[in-house]
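# fold the following for me, if possible:
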Amino acid sequence: MNILSIAGSDPSGGAGIQADLKAIAANGGYGMCVITALTAQNTHGVSGVQAISGDFVLTQLEAVSTDIRIDAIKIGMLANAEVIRAVTSWLETVDAPVVLDPVMVATSGDRLLDDESALDSLLDRATVITPNLLELASLLREPVAPSWDEALRQAQRLAAKHDTLVLAKGGHLAGADCPDALVSAGGVQLELHGARHATRNTHGTGCTLSSTLATRFAATGDWIAALEQSKSYLSKAIAAADQLQVGSGHGPVNHFIDFFGTADPMGDWWQKIQPIREEIDQLDFITRLSEGTLDREDFHYYIAQDALYLLRYAKVLSLASSMAPDLGAQRFWSRGANGILDGELQLHGSYLDEFADTPSAITLNYTNHLAASQESYGELIAAILPCYWLYQDIGKRLAAANHAEHPYRQWLETYASEEFDSATEQAIEMVRQAFEQADPQLRARMEAAFIRSAEHERSFFAQAHENRVDFSTA
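As a prediction, this is how the structure comes out:
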């Protein structure tokens, strides 16, 4: 995959052409670049900009395109109207998808474009536009969106105006959630949520996301898949940003986290339980629940055992809250416990005349495993994680089968919500952070606790159907 980046140069290496080439390479592409401007900048901001002439930008573009196949184009900083016109005219001679990151203002607040109105013709040529909230408002000549819902509406208006896709980005909003959404003139095509990482090292995130998106689309031919993969990659790069220790201001993300240093343990754990996940998907309970053909008796048995499990699980979450090392984590686990007592158990009660008082051996085995994982905070939350992550994974597929007449519609909605997606991402991030701070012995115990909980989840689902396979001794 040959990916061309058209953007400015960042001598500190965190944004612009330098970030683009790193992200393209990290995602399997061959990166090429046409430089539109030189900047003087570091992790504290931009102190100078020297635009390249439009004629020489065009000369660079023609030199590349007359010799090398271009599979996708990422456009970033263009500096002025002359450069914009040169790029726009050249685009008429090539046939490749264009990801346009309308770089007007750097993360530091420095302005990087002297004539925003000149962008209009280029916006019409873009396949996907990836503005931050400030740029999105500027392109529409509107105030900055104060909320995520308004940002989505602005993205839809921009998509309709230029007959393109718009990637709405919520990174500049307040709160623990960092949403992103791919929006067309018809509305939201894909919405993703993720936990906000506790780091100030986010220099070049917009450049990185847009160049990754172009690269992953060239590989997949699917904007939905490309965005899912790009957000996952960027999240890992931000999570590992503090490992680099570049500069004393807002440093760069860690583009090559998958190649150097510690690989993402969460991705490794997820792959290790792939056989378990596949077995869960094939269980009669899951397939019949999806189809809506699950017997009421089996469903009620599951609900009854789940209620007994959740009563004990809420105590485990409360314990995690008391052991958590910071206020944010304490609040997160406490909200989880309160959500069970105030919300989930009420839903269980709507299906049952009365709660059972005798847990099955499988239910007891699972809760006993959680109790045995309380030696340390890291081990405990690693054991907790599958109850979030597996439910989210299964819930997405069950939600795809949901419909207004589905007999278990309300239940399927519970674990396929934006709120649960966000909570799952936060739980994953907290386990990741605990793993990074753990010694080798604790890391091994955390992984073992996670895998064992996944096995218990499999057994828990299996117990609800009369033809179930008993994995309880696995």
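
# when you work out contacts or count neighbours from here on, use the C-alpha atoms and nothing else.
Noted.

# show me the helices in the stretch 51-200 of the chain, by range?
Secondary structure of the stretch 51-200 of the chain (DSSP state H, counting those that start in this stretch): helices at 54-65, 81-91, 120-125, 133-140, 148-162.

# let's have the ones you listed in TSV, adding distance to I257 and mean neighbour count.
Output for the helices of the stretch 51-200 of the chain, formatted as TSV (distance: least, CA to CA, whole Å; neighbours: other CA atoms under 10 Å):
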stretch	distance to I257	mean neighbour count
helix 54-65	30	16
helix 81-91	33	18
helix 120-125	33	17
helix 133-140	27	19
helix 148-162	30	20
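
# in TSV, list those along with distance to H250.
As requested, the helices of the stretch 51-200 of the chain are exported to TSV (distance: least, CA to CA, whole Å):
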stretch	distance to H250
helix 54-65	30
helix 81-91	28
helix 120-125	29
helix 133-140	19
helix 148-162	25
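
# what about those, which gets the closest to P252?
When the helices of the stretch 51-200 of the chain are compared for distance to P252 using CA to CA, the nearest one is helix 133-140, at 20.2 Å.

# contacts for the closest one next, please.
Contacting residues not belonging to helix 133-140 are listed as 102-105, 116, 143-145, 151, 154-155, 158, 168-170, 172 [CA atoms under 8 Å, 6 or more residues apart in numbering].

# now do the same contact list for G54.
Going by CA under 8 Å, 6+ apart, G54 touches 82-86.

# how far away is the closest residue in space to it that isn't next to it in sequence from V46?
The shortest distance from G54 to any non-neighbouring residue, by CA to CA, 6 or more residues apart in numbering, is to V83 (4.4 Å). V83 sits 20 Å away from V46, taking CA to CA, to the nearest Å as the criterion.

# again, but for P143
To V46, P143 is 25 Å away according to CA to CA.

# compare those two (neighbour count), which wins?
V46 (18 against 11; other CA atoms under 10 Å).

# just checking, what packs against the helix or strand where A307 lies?
A307 belongs to helix 296-323 when assigned by DSSP states H and E. Contacts of helix 296-323 with other secondary structure elements, assessed using 3 or more CA pairs under 8 Å, 6 or more residues apart in numbering; DSSP states H and E, are made with helix 327-339, helix 345-351, helix 361-372, helix 377-400.

# can you tell me the closest non-neighbouring residue to D71?
N2 (5.3 Å).

# whoops, I mixed them up, R196
Distances taken as CA to CA, 6+ apart place A176 nearest to R196, at 5.2 Å, with adjacent residues excluded.

# try H255
Take H255 and drop its neighbours on the chain: the residue closest to it by CA to CA, 6+ apart is A237, 5.5 Å away.

# this one as well, want them side by side:
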Amino acid sequence: MTSAAGEHSKEAAGAEGSKQPALPALHSANPPRVCTIAGSDSGGGAGIQADLKTIQALGGYGLSVITALTAQNTTGVQAVHAPPPEFVRSQLASVHSDIRIDAWKIGMLANKEIIQVLSEDLGKYRKGKGKLAALVLDPVMVSTSGSLLLTHDSIHHLISGMLPLCDVLTPNLPEARQLLAHARNRPVRDDSATATSPTQKTKESGDDLESSLDTLKSLLSAAKELSDLGPKATLVKGGHHVMHNSEVNASLLELGGGLVLAPESQNQLYTGAQSSGQRYRGQLSGTAEPDELCVVRTDGSPWSEVLSAWYASGSSMSTASHDVDSVIVDVLYEKVGVNGGPRYTLFVKPHVQSTATHGTGCTLSSAIATFLSSGLTIELAVSNGISYVQASIARGLDSLGQGAGPLNHACTITPRGVLPPVRHADSLPSDRTPLCAALIANNISDWNLFVQHPFVEKLSCNELSKENFVWFLRQDYLFLLHYSRVWASGASSAAAARTFDDVALFAGMAASMATEAKTHTKICAAWGITEEDLQRRTKESAATLAYTRYVLDVSRSGDALELLCATGPCMLGYAEVGLRLRRLRKRTSVDENFPENAQAFGEWIDTYADEGFQKVARKSIEAMEDRAAADCPSPERMKQLQNIWNAAVRLEIGMWDEAIDATLRREIVDAPRN
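Next comes the predicted model:
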């Protein structure tokens, strides 16, 4: 995968017709780019506003070409202004010439002239070599109130110019009726035979189209007939016609009596919205060559009689059955399904009782385009898109204004406790290690007291007494012994070490502590402390006991990230102190009365300033950052990690407090006798 910086280069210019890299991943540093070509909704619930919110929420990068400006709010559309067609062309050329587009979403097209410009230019773009960007067309032409938003002539141009270009067509029932009527040369007209304002109502023809799309059979026929006009696939949305569960079950028996339960898809996305359900497969009966029929049902969710009973009557227990009786059915027809032949997929979903439905069509088509941009099949893109819309309606903003509220496009977005790392060569250090930077910043006073402790300051100018330093060296030896056990405990913990990489990391850190202990023993010898003294005559103090047992407890009960946060202050803090002391000592003169102190202090400082320990500390911190990036902590989880970090910092301070102040020392655990 190329970097985000590399994508923004000459290689990306006019990229749809050139050799394309693999499609990037959603929610990545190099997200797929989805361009919405649609009208603006000043109320923010539909149009490009809904499109861009959806694309962002699902992990893509949104671009826009504005085809109309509307004055509207939750109560309706008050006015429409269409920009000059050449300005629409200029917008399209600007984004396409510089930025690779992975998917197009087309919504409201204000007039015939704009439709002609877009069909010409998009047609040229899609004739180039290489993988085509998916194109999803939401044929916005009938407002929620029933107003016809396009002239009949414009609808004809939409059918002839745009439908052959699109991969997925997503009409609702009124739009499907209009498209079918115009394709049959029997347009649904009003008395003036034209529609030019957003307040003009449609009239039905003598074919009684109002009742022609009220059965599953008619929806299947409509989806196929619309795909015959050019689209690779058509999704006829049934939201305008609520059906009864029993009616759907009877129709399914008639359409495909041989339906059998199918296994779950292995490619579902975990967006937060439920994207899977019971799947059935069979053959559509009553046709010359039976087409494949798939049924995806989420109307039985949560798939538990107990859960349904619990919440059937609000928060109180209910013994009544809570089967969903009112359902919506969306019908997807693909000319070439996943198995190579024509395929119908019926999405049977519960009817969400909500008035927050403004912008539903815009949101769904944008969601489908975004999922297609990441490489999903049409069926999976539609399935995940429907699930996202269902969740957004259920959590919609129904009290935003006086009319129908918009969907809650942010319903699947989880607040982060910490941002992901940025690994560009020129990124700031705080962006490379955001977790550590946050942990330090959130407790900066204790951190500074730790790394600039009087113990450290006295070391820097050779003023630390021998008695204080020897006390610390003895306790630090015990600390290193327990710390190696901490890492070993992490390596053997099922909670902390879930992979071989985890085991190798923690076991390697334990080995590093053993190597550090050998260096520590040499330094102790220079101060007259034998290994026998360290092992047999050193009692463990209260500060050492508190610190090591705390971290041992985290290693046994916590996961890998918690263990790394508990050990992080020691690893990072000593690396910090080592570098700082080496820098300060270069400016400090050696006390002529105690030159041996300076040499011994220098050996200890070199242990933590040298590249060997710096690499070990960096490995530990990078492991912590990598785990946080792979499984981003929630704000609540971040609070827990912060508490662990804070405790470890304060316990570090406690050990150095004890070293320089004899009145704080309490020897607790006797040394082993044999």
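
# what separates the residue nearest to D71 of the first structure from C33 of the first structure, distance-wise?
Counting by CA to CA, the gap from N2 of the first structure to C33 of the first structure is 11 Å.

# which one of those two has more residues nearby?
More crowded of N2 of the first structure and C33, by other CA under 10 Å: C33, with 22 against 18.

# where does the more buried one sit: helix, strand or coil?
C33 of the first structure carries the three-state label strand when classified by DSSP: H, G, I helix; E, B strand; the rest coil.

# hmm, S5 and it touching each other?
Yes: C33 of the first structure is in contact with S5 according to CA atoms under 8 Å; the separation is 4.7 Å.

# identify the contacts common to the two.
Both C33 of the first structure and S5 are contacted by 17, 21, under the criterion CA under 8 Å, 6+ apart.

# counterpart of the residue nearest to D71 of the first structure over in the second structure?
Using TM-score structural alignment as the criterion, N2 of the first structure maps onto R33 of the second structure.

# closest one of the contacts of helix 133-140 of the first structure to L380 of the first structure?
Compare each of the contacts of helix 133-140 of the first structure with L380 of the first structure using CA to CA and the shortest gap goes to G170, at 31.2 Å.

# ok, the closest one to A176 of the first structure distance?
The spacing between G170 of the first structure and A176 of the first structure, counted by CA to CA, is 11 Å.

# between those two, who's got more neighbours?
More crowded of G170 of the first structure and A176, by other CA under 10 Å: G170, with 21 against 16.

# what lines up with that one in the second structure?
Aligned by TM-score structural alignment, G170 of the first structure pairs with G238 of the second structure.

# V327 is in contact with its match, correct?
No: taking contact to mean CA under 8 Å, the distance of 9.4 Å between G238 of the second structure and V327 leaves them out of contact.

# on that earlier part again, got CSV for the helices and strands packed on helix 296-323 of the first structure, with mean neighbour count too?
Formatted as CSV, the entries for those read as follows, by neighbours: other CA atoms under 10 Å:
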stretch, mean neighbour count
helix 327-339, 17
helix 345-351, 15
helix 361-372, 17
helix 377-400, 21
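
# K112 of the second structure: what's it in contact with?
Contacts were defined as CA under 8 Å, 6+ apart; by that measure K112 of the second structure touches 151, 153-155, 157-158.

# brain fart, T66 of the first structure
The neighbours of T66 of the first structure, taking CA under 8 Å, 6+ apart as the test, come to nothing; the list is empty.

# tell me the counterpart of it in the second structure.
So, by TM-score structural alignment, T66 of the first structure is matched to S97.

# and that match, how far from R89 of the second structure?
As judged by CA to CA, S97 of the second structure and R89 of the second structure stand 12 Å apart.

# can you give me the angle the helix holding A307 of the first structure makes with helix 377-400?
150 degrees (axes from the mean of the first three to the mean of the last three CA atoms, to 10 degrees).

# what span of the second structure lines up against helix 296-323 of the first structure?
The aligned range for helix 296-323 of the first structure is empty, by TM-score structural alignment.

# what angle do that helix and helix 327-339 make?
Angle between the axes of helix 296-323 of the first structure and helix 327-339 is 150 degrees (criterion: the same axes, to 10 degrees).

# flag every buried residue along helix 296-323 of the first structure.
Using 16 or more other CA atoms under 10 Å as the test for burial, helix 296-323 of the first structure gives 298-310, 312-314, 316-323.

# go on, stretch 165-185 of the first structure?
Residues of stretch 165-185 of the first structure classed as buried by neighbour count (16+ other CA under 10 Å): 165-171, 173, 176-185.

# ok, stretch 575-584 of the second structure next?
Of the residues in stretch 575-584 of the second structure, those buried under the neighbour-count criterion (16+ other CA under 10 Å) are 575-582.

# which residue numbers in the first structure go with it?
Aligned using TM-score structural alignment, stretch 575-584 of the second structure spans no residues in the first structure.

# stretch 297-312 of the second structure too?
Structural correspondence for stretch 297-312 of the second structure: none found in the first structure, per TM-score structural alignment.

# what of stretch 657-665 of the second structure?
Counting by TM-score structural alignment, stretch 657-665 of the second structure corresponds to no residue in the first structure.

# stretch 164-179 of the second structure now?
Aligned by TM-score structural alignment, stretch 164-179 of the second structure falls on residues 124-139 of the first structure.

# distance between the ends of the matching stretch?
The separation between the terminal residues of stretch 124-139 of the first structure, taken as CA to CA, is 12 Å.

# and if you look at stretch 15-33 of the first structure?
Start to finish, the residues bounding stretch 15-33 of the first structure are 13 Å apart (CA to CA).

# in the second structure, what stretch matches that stretch?
For stretch 15-33 of the first structure, the aligned range in the second structure is residues 46-64, judged by TM-score structural alignment.

# hmm, back to that, keep only the contacts of G54 of the first structure that stay in contact in the second structure.
Comparing the contacts of G54 of the first structure with the second structure on both residues aligned by TM-score structural alignment, their matches' CA atoms under 8 Å, the contacts found in both are 82-83, 86.

# is it true that W656 of the second structure touches F455?
Yes: counting by CA under 8 Å, a contact exists between W656 of the second structure and F455, whose distance comes to 6.2 Å.

# between those two, which one's more packed in?
In this comparison of W656 of the second structure against F455, neighbours counted by other CA under 10 Å, the higher total goes to F455 at 24 against 20.

# list the contacts for whichever residue in the second structure pairs up with the residue nearest to H255 of the first structure?
Applying TM-score structural alignment, one finds that A237 of the first structure aligns to S392 in the second structure. With contact taken as CA under 8 Å, 6+ apart, S392 of the second structure is in contact with 407-411.
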